[in-house]
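Q: Return atomic coordinates for the entry below.
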Amino acid sequence: MNQRFKSNEVEEFAFDHLSSIETGGLLSRRELMRRATLFGAAGTLGTFTGILHAAGPEAAGKVTVGLDSGAFTPILKTFAPEFQKATGIDLTFASYPLGNMYDQNLLALRQKTARFDAFDFWPNFVGDFGPYLTPLEEVGTKAELGFDDIAPPFQLLNHYEGKLVGVTIDGDMFMNTYRTDLFEDAAEAKAFKVKYGYDLGAPRDYKQYRDTAEFFTRPDKNLYGAVEVTSYFVYAFFINHLVQAAVEKGQSRYGELFDADMKPQLLTDVAEEALRRYGEMTAFMPKNLAKAMPWDVGRQMFFEGKIAQANWWTDMPKGAADPSISKVAGKIKCAGNWGGVTVLPYGRAMGIAKNSQNKKGAFKAIAWMQQTANANRWVAETFSQSLMDPWRMSMFNNPKATFPLQAASGFADNFATVSKDLLTSKKAYLDLSIPGTNRYLSSIIQHVQRANSGEATPRQALQAMTTEFEETTKAYGRDRQIKHNAEYRQRMIKQGYWS
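A: Model prediction:
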């Protein structure tokens, strides 16, 4: 006669968990429970979890993954057959336009029937998407995601009300990519020192950034000193200027948009200086594009050899190093952001819709994408196939394998070293991610463009932003916004980024 081991909390939990598992025909439920009684529920659960997890209904069925349409979508689709073979899950991809990511995803999340099981989004949408996302640890573990390997700043993103609802799959941050055939040319270096009184090199502050941009702006030779986006993604570049200007002034809470009571912090000398600097940089770009420079056009101009340096997302050096699309391949190096803070605008995360009928399958898809071998392959693919930027620290351990383009030239090592320095910096700025962030960002985008085009002074633009910020806060409820903003602020403080 079998004697059941003495019950305790661990055993009771294990028995409850075992009783809810579908065995998929590997062994009968009666046999499973018999073994639990004989050998102990906790031991049985530990022994058979891997087998049962693979055999359960969550390891079968269909999973639809939504992705914004772009160059990295095709490379992900190539993995669908491999994923199906490894897991038994039928994986399909659906796409939506990059510019409609917010509206289409929010609509899909609110519907009764899920359009996507898992999908990608910008982390600053988490405040609005959060109520409709599944906390990842409800369907899996951080260990399955290899979470500890994700770069520290990216670990701090994608939290809603204290729960992790997304995980990074595309690690955007700003770094400087500069032309070595210009910055390391002896004649250029001599002329620069004569004009500015110090040595030419990758800029380390705004003055150096501005000086080098001015020095290399030569319209008669179709060469310009810098390129910044001044259309749709103006938010990212304005925030960079705001954050770096605040650090220069000795502020410990650089880039803080709201105080503890959700009052906007924009009508300041620092914000006005940041907006003035942003506008100043347009003088070192092509006049016909300076006031409305699209991100894809600016990047292409660098590839064509028309730009001396670009303080830009990490896709810039990745593409510039690809000789199949870049005329400056083999003539570039990376350096940190010209300011003292690592700024991580946008990026992409993957989350699971709360209205998904296959959450465990969706989690498997995300976890599979996070496996080192798979993730590294996406980043290593040629630029024309993949826009995914590195987000895991292990991606920098073997630069020549993870970043094969121009590996022999030393570019891979340079890119990896600079990236690691930025991602382990004591100062970083996490994107705002509270309810209504999309509306707050829309105000910044609209009025920064007005200031850059001369339709408004920097002060007028900041006043308009402040007014609209207050309207958005009122619409979402000040008490609610205070609560969410306090959580965001605490993430910055706890990590030591803010005091």
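
Q: CA atoms for contacts and neighbours, from now on please.
A: Will do.

Q: Show me where the stretch 351-499 of the chain has its strands.
A: Counting by DSSP state E, counting those that start in this stretch, the segments of the stretch 351-499 of the chain that form strands are 428-430.

Q: Proceed likewise with the subsequent sequence, for comparison:
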Amino acid sequence: MADDMGEDTPGTRAIAGIKALNLPPDTTITVFTEDLSILGPEVTKDDFEAQSGIKLDIQKSPFGEYASKILADAATQAGTFDVVLVETNRLGDLDNAGYLVDVTEWVEKYDPDIEDFIFPISHTASQYNGRYVGLPTDGDVFIFYYRKDLLEDPAEQAAFAEQYGRELTVPVTYDEYMEVLEFFTRPEENLYGATEWRITLLNYWWFWQRLWSGGGTYFHDDMSAAVNSPAGVQALEDMIAMEAVMSPDALSYGYVESVEAMTSGTAFSNITWPAAGKNANDPETSTTVGKWGYATVPGYVVDGQVNQRSMSAPGYTILVSNYADVNKEAAYLYTQWFTSPENLIKANQNLGGNTDVVRASIFADPSMAEIFPGADEYLDAQKANLAQAVPDPVLPGYGEYAQALEIELGNALTGQKSPQEALDDAAEAWDEITDSYGREEQLQVWQNFLASIAG
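A: Have a look, this model is predicted:
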């Protein structure tokens, strides 16, 4: 991947732009995000400082705290951070707080090569309400991970065929998926068919993935909530049914616990982010290196066709704070430098990080296939899942919508409400949230978002 030979890249254009600004020699850009995504800026820090002459002050916070700190910086207009890597779904609330900078002029002037970013992340993570406000850093999308060594074992294949009357293959439909998970659920061997995020916080992403696969969506055309549709009820019922093929303490599992189930060999499968593939193949932490297969997330059959969908969330946008004291053009140029292929690839190749490939040129780089055994198949699966991605909705009040739904998903997962009751209550809460922000205003933002993902 070129940059050292003087070739023209978004990164070299950014450095040339910074030098043309003739900034004071003590210029420092403060960069902030959560403690896994920050590994990207950390592993590229020395290169940027050497090339630009600008210092970076890199700050971080745990995942559960960092967003609130960015929102507080926006609310107080303190300008604590110059550049932030933030979940893309926060753009609506940050825009309402006056935090976003319209960088369209600089995108056009310096050319970050937007078309090299994978669609629709190329649009959803860079634009808000029709203008450029940042650049994508992370190709977040769910991948179906499965124990390839077990699936391809002749003895397992024979036993499965005898029990289910069909070949043991990578499941394509959710019905096939449940059969395979049931088959590999063996508590006496400390092996369970699946591990997934289930602790109360982010279950809505796994729900939304199934909702869209079943033909559902977030909102009706009049902006009324659509999460309580038949597709939504089916999705939640099936999430509850998965408890039979998961560890008894599965409701306490977040990302770390589900990946530990992969690395310790207690789970046959997982549906989660690309970073898990790197984590599960890190020989310093995993006992299952080289044993994983990678595939597209299964789907429901809708109108006679399998509708496979994969959740693309949260994704990260690197952006400039409107309240920053530093030269904002220089801050933008840092974001373009960081997301340039020759720099972003260093974050993508870090097995301990969570920055996933988001540029087509990085997917095509031969060195990516060497980051761990089977990485070529892993990258192919990531690309395939991005091609069937369900977008995270980006609009004001995202956190309120998500929290209202999460509460009701928890009520259903713990048996306090039926799926229909829980989703009806969630839909009622969503309609109240929409009205609190202004139904017509929300509808306009939502229509602009839908237009961006339609290409």
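
Q: And stretch 259-276 of the first structure, how far out from the chain middle?
A: Distance of stretch 259-276 of the first structure from its chain centroid, counting by Cα atoms, centre = their mean, to the nearest Å, is 24 Å.

Q: If we go by neighbour counts, what in it is buried?
A: 262, 264, 266, 267, 270, 271, 272, 273, 274, 275, 276 (16 or more other Cα atoms under 10 Å).

Q: What does the second one correspond to in the second structure?
A: Pointing back at residue 264 of the first structure there. With TM-score structural alignment as the matching criterion, the partner of residue 264 of the first structure in the second structure is residue 225.

Q: Assign a three-state SS to residue 85 of the second structure, would you?
A: Local secondary structure at residue 85 of the second structure is given as strand here, using DSSP: H, G, I helix; E, B strand; the rest coil.

Q: Show the contacting residues for it.
A: Residue 85 of the second structure makes contact with 31, 32, 33, 34, 37, 38, 316, 317, 318, 319, according to Cα atoms under 8 Å, 6 or more residues apart in numbering.

Q: If we only consider those, which is nearest to residue 142 of the second structure?
A: residue 316 (14.6 Å; Cα to Cα).

Q: quick one: contacts for the equivalent of the closest one over in the first structure?
A: Aligning on TM-score structural alignment places residue 316 of the second structure opposite residue 348 in the first structure. Under the criterion of Cα under 8 Å, 6+ apart, the contact partners of residue 348 of the first structure comprise 120, 121, 122, 123, 168, 169, 170, 171, 172.

Q: thinking again about what came up before, so of the buried residues of stretch 259-276 of the first structure, which ones are in helices?
A: Among those, the residues falling in helices (DSSP state H) are 270, 271, 272, 273, 274, 275, 276.

Q: residue in the second structure matching the fifth one?
A: With TM-score structural alignment as the criterion, residue 274 of the first structure lines up with residue 235 in the second structure.

Q: Setting the sequence-adjacent residues aside, check what's closest to its match.
A: With sequence-adjacent residues excluded and distances taken as Cα to Cα, 6 or more residues apart in numbering, residue 235 of the second structure is closest to residue 210, at 5.2 Å.

Q: corresponding residue for the one you found in the first structure?
A: Using TM-score structural alignment, residue 210 of the second structure sits opposite residue 241 in the first structure.

Q: go on, residue 49 of the second structure?
A: For residue 49 of the second structure, the aligned position in the first structure is residue 84, judged by TM-score structural alignment.

Q: Please enumerate the helices of the stretch 101-250 of the second structure.
A: Assigned helices in the stretch 101-250 of the second structure, in chain order: 104-110, 121-124, 148-151, 154-164, 174-183, 203-213, 230-241 (criterion: DSSP state H, counting those that start in this stretch).

Q: Revised request: answer the last question for the stretch 1-150 of the first structure.
A: Taking DSSP H, counting those that start in this stretch as the criterion, the stretch 1-150 of the first structure carries its helices at 9-19, 29-39, 41-55, 72-77, 80-87, 101-110, 126-129.

Q: any idea which of the ones you listed is most buried?
A: Across the helices of the stretch 1-150 of the first structure, averaging neighbours per residue (mean count of other Cα atoms under 10 Å) puts helix 126-129 on top, at a mean of 23.

Q: Mean deviation, it versus the second structure?
A: After superposition onto the second structure, the mean distance of helix 126-129 of the first structure to its aligned counterpart is 1.1 Å, using mean Cα distance after the TM-score superposition for the first structure.

Q: how about that helix, which residues of the second structure does it hit?
A: When the second structure is aligned by TM-score structural alignment, the counterpart of helix 126-129 of the first structure is residues 91-94.

Q: Please list the outside residues in contact with that stretch.
A: Stretch 91-94 of the second structure is contacted from outside by 71, 74, 100, 128, 394, 395, 396, 397, 398, using Cα under 8 Å, 6+ apart.

Q: still on that earlier bit, residues in contact with the match of residue 264 of the first structure?
A: Under the criterion of Cα under 8 Å, 6+ apart, the contact list for residue 225 of the second structure reads 218, 219, 427, 428, 430, 431.

Q: I want to check those residues in the first structure. Which are still in contact there?
A: Using both residues aligned by TM-score structural alignment, their matches' Cα atoms under 8 Å as the contact test, the members of those still in contact in the first structure are 218, 219, 427, 430, 431.
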